[in-house]
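Undergrad: Sequence isn't available, so here's the structure alone:
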């Protein structure tokens, strides 16, 4: 669970927000490694939603900054925004 190690384990996730992420380290060794699920903390979800309300897309610098702030990979932030835009469009 390489992705889970990057989370602040002192925070307890209450919201049931899951995101499919690729574990880049394992995938580089073995092309058929299954995807892992990442559970976001309540604070990570709150901040991602707050940023989404401000802007539905992020430029590379914003993505990098948000990823560092949340202790996630930029790709994880990117995928979250892609999924959130899809949910937004579906709900419209």
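TA: Received the coordinates, thanks. These figures come from a predicted structure and were not determined experimentally.
Undergrad: make it CA atoms for all contacts and neighbour counts henceforth
TA: Fine.
Undergrad: What segments of this protein are strands?
TA: Using DSSP state E, the strands of the chain run over 18-21, 36-39.
Undergrad: Indicate which one of the ones you listed is closest to residue 2.
TA: Comparison of the strands of the chain against residue 2 by Cα to Cα identifies strand 36-39 as nearest, at 9.3 Å.
Undergrad: Use this one as the comparison:
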């Protein structure tokens, strides 16, 4: 489905990356943007807007936010990564552009 046809402010949960790829956006020319994230990043927030400022007017935009916990996790406690004093956490996610 085309991004311009979607109205999303949606959290996707329980993701299991295929390799490391969680989501792929494909442009009309065949180029692709892949979102990759480590296994412990099992959530993805996707937001679309048709009123993103562009040169000379408005256009459609999509925002993708990899997450380790679901929305409202600070209240629910679901899937929070708890750290004791002196502990640390490192996680990785990123974007990969593939030209057509």
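TA: Everything's here; your move. Note that the structure is a prediction, hence the values are computed from the model and not measured.
Undergrad: How alike are these chains, TM-score-wise?
TA: Here the TM-score for the pair of chains, by TM-score structural alignment, normalised by the length of structure 1, is 0.26; 40 aligned residues with a Cα RMSD of 4.0 Å.
Undergrad: Out of the strands of structure 1, flag the one nearest residue 90 of structure 1.
TA: Closest to residue 90 of structure 1 of those is strand 18-21 (Cα to Cα; 17.5 Å).
Undergrad: Now do the buried residues in that closest one.
TA: Across strand 18-21 of structure 1, burial judged by 16 or more other Cα atoms under 10 Å covers 19, 21.
Undergrad: swap in stretch 48-56 of structure 1?
TA: Neighbour-count burial for stretch 48-56 of structure 1, counted by 16+ other Cα under 10 Å, picks out 48, 49, 51, 52.
Undergrad: What of stretch 61-68 of structure 2?
TA: For stretch 61-68 of structure 2, a neighbour-count test (16+ other Cα under 10 Å) marks 62, 64, 66, 67, 68 as buried.
Undergrad: do stretch 78-91 of structure 1 as well
TA: 78, 80, 81, 84.
Undergrad: Next one: the last one from residue 50 of structure 1, what distance?
TA: Going from residue 84 of structure 1 to residue 50 of structure 1 by Cα to Cα, to the nearest Å gives 12 Å.
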